[in-house]
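Engineer: no FASTA, just this:
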């Protein structure tokens, strides 16, 4: 099977259409106000309603309190919540119980010592997103266009589905999939012409490149919106 692709940080109807036409499996809406990819809930709602059936709508938040999450979930028809901050396993459990939505927990990786956090969260999250740890002093927790050493997770498996992120682009995504065995990949800055501005051609190129790596193993368990 071809790797499933998440296009994260969409802010325009054009980006939604480009992702859908390219064959992306997930659309990511960024609710972190400091990000150049921020989408206010009313905008994200309109964009989510424009997405064709079958694409999972993912809401990215960073250490969001319940009041913030309440407003997002009440406004936007999401399929998955993505926790991209320092949320503990206990907080993941709370969010899953409160909103009844699958939770994707992001774990930043820079070295071997970061892998234990994946194991700790894999028992409570519905999906793990393995991302590059943000550089020191970075304003954003993700979307910084940096990668980590993919050899750290080569051949590893966890009890829940997982997704690879961090510095991926149309030129390197195929190699990243081959090296790690990832069946799902996430991209944001790697398909942009400027911070926050998605490029239709880069989206198509990314999805095509990810789709060219075929895995002969049985399909992995994934989270589907239906």
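Structural biologist: It's in. Predicted model only: the values in this text are computed from it and were never measured.
Engineer: Could you use CA atoms for every contact and neighbour count after this?
Structural biologist: Noted.
Engineer: The protein: strands as residue ranges?
Structural biologist: Using DSSP state E, the strands of the chain run over residues 4-8, 26-30, 56-61, 80-83, 103-109, 127-132, 162-164, 184-187, 192-194, 197-198.
Engineer: and those strands as TSV, adding mean neighbour count and distance to residue 210?
Structural biologist: Shown next, in TSV, are the strands of the chain (neighbours: other CA atoms under 10 Å; distance: least, CA to CA, whole Å):
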stretch	mean neighbour count	distance to residue 210
strand 4-8	25	7
strand 26-30	27	14
strand 56-61	25	18
strand 80-83	25	22
strand 103-109	26	21
strand 127-132	24	17
strand 162-164	24	12
strand 184-187	25	8
strand 192-194	14	17
strand 197-198	22	17
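Engineer: Redo those as TSV? Include distance to residue 97.
Structural biologist: Formatted as TSV, these follow (distance: least, CA to CA, whole Å):
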stretch	distance to residue 97
strand 4-8	25
strand 26-30	21
strand 56-61	16
strand 80-83	12
strand 103-109	10
strand 127-132	15
strand 162-164	21
strand 184-187	25
strand 192-194	35
strand 197-198	34
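Engineer: Residue 72 is nearest to which of those?
Structural biologist: Closest of those to residue 72 is strand 56-61, at 8.3 Å (criterion: CA to CA).
Engineer: measure residue 205 to residue 88 for me?
Structural biologist: Counting by CA to CA, to the nearest Å, the gap from residue 205 to residue 88 is 36 Å.
Engineer: let me fix that: residue 112
Structural biologist: 19 Å.
Engineer: The residue nearest to the spatial centre of the chain and residue 65, how far apart?
Structural biologist: Nearest to the mean C-alpha position of the chain, counting by CA atoms, centre = their mean, stands residue 186 at 4.8 Å. According to CA to CA, residue 186 and residue 65 sit 25 Å apart.
Engineer: What of residue 153?
Structural biologist: To residue 65, residue 153 is 31 Å away according to CA to CA.
Engineer: Second structure for comparison follows:
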């Protein structure tokens, strides 16, 4: 099970998170987000993150040109597209040897058939809770909906994942469940992660996988 910690922005805090050694770390380049990295975000902020951790840039309805500029500036390995991005943008980004994660907002009316056009242009899907905003709500959707997913693309589960529901999360059974995306439930404040909670989550998952 891969672990992604998303919504980081403060240099000291993200270094602490990197020491916990998650598989992915996410940085939000959407100015309306409470976890926006900010206009002064420095490349040196990311310099000490080990190469083993995949640095992921998160965008919402951003142009392909600006996405690539950001990726090149900060040397990101993965992009997470959290808006209404087209299959063509996903395709072009994938051609740049980027890992492409496409987010879909889930509710009881979600139609999984809409994912078919994205199948060959994304490495992973990410299923998050549908809200008025783009992620970071701290709310979970009905995970029973995942049983309707039968495509080949692996997916991340997101939306209100934390210590309090970790046991239930680890009991989920789906052969395409690739990773867990943690954000607001492991925070002290927006963008500042609670290192103790992160370590507890990672230790719990590791211990569960060794049972």
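Structural biologist: Sure thing, it's come through. Every value quoted in this text rests on a predicted model; they were computed, and no experiment measured them.
Engineer: of residue 153 and residue 65 of structure 1, who's got more company?
Structural biologist: residue 153 (18 against 10; other CA atoms under 10 Å).
Engineer: Return the residues in contact with that one.
Structural biologist: Shown in contact with residue 153 of structure 1 (CA atoms under 8 Å, 6 or more residues apart in numbering): residue 180.
Engineer: What lines up with residue 90 of structure 2 in structure 1?
Structural biologist: Under the alignment (TM-score structural alignment), residue 90 of structure 2 pairs with residue 92 of structure 1.
Engineer: Burial check on that match, number of neighbours?
Structural biologist: So residue 92 of structure 1, with other CA under 10 Å, has 21 neighbours.
Engineer: cool, residue 121 of structure 2 as well?
Structural biologist: 21.
Engineer: Could you pull up the residues touching it?
Structural biologist: 87, 90, 91, 94, 100.
Engineer: and it, what pairs with it in structure 1?
Structural biologist: By TM-score structural alignment, residue 121 of structure 2 lines up with residue 124.
Engineer: what does residue 65 of structure 2 give?
Structural biologist: Match for residue 65 of structure 2 (TM-score structural alignment): residue 67.
Engineer: Now do that match against residue 74 of structure 1, distance only.
Structural biologist: 11 Å.
Engineer: For these two, indicate the residue with more neighbours.
Structural biologist: Taking neighbours as other CA under 10 Å, residue 67 of structure 1 and residue 74 compare with residue 74 leading, 12 against 8.
Engineer: separation between the more buried one and residue 30 of structure 1?
Structural biologist: 16 Å.
Engineer: What of residue 209 of structure 1?
Structural biologist: With CA to CA as the criterion, residue 209 of structure 1 and residue 30 of structure 1 are 24 Å apart.
Engineer: Would you map the helices across structure 1?
Structural biologist: 13-22, 41-50, 66-75, 89-99, 115-122, 173-180, 200-211 (DSSP state H).
Engineer: Determine which stretch of these is the most buried.
Structural biologist: helix 200-211 (a mean of 21; mean count of other CA atoms under 10 Å).
Engineer: What residues in structure 2 pair up with it?
Structural biologist: Counting by TM-score structural alignment, helix 200-211 of structure 1 corresponds to 195-206 in structure 2.
Engineer: how big's the offset between the matching stretch and structure 1?
Structural biologist: Superposing on structure 1 and averaging over aligned pairs (mean CA distance after the TM-score superposition for structure 1), stretch 195-206 of structure 2 comes out at 2.0 Å.
Engineer: sorry, back to before: nearest to residue 133 of structure 1 among the helices of structure 1 would be which one?
Structural biologist: helix 115-122 (11.4 Å).
Engineer: With structure 2 overlaid, how far apart is the closest one on average?
Structural biologist: With mean CA distance after the TM-score superposition for structure 1, helix 115-122 of structure 1 departs from structure 2 by a mean of 2.8 Å once superposed.
Engineer: angle of that helix against strand 103-109?
Structural biologist: 170 degrees (axes from the mean of the first three to the mean of the last three CA atoms, to 10 degrees).
Engineer: corresponding residues in structure 2 for stretch 165-173 of structure 1?
Structural biologist: Under the alignment (TM-score structural alignment), stretch 165-173 of structure 1 falls on residues 158-166 in structure 2.
Engineer: And the matching stretch, how far out from the chain middle?
Structural biologist: Here stretch 158-166 of structure 2 is found 14 Å from its chain centre; the criterion is CA atoms, centre = their mean, to the nearest Å.
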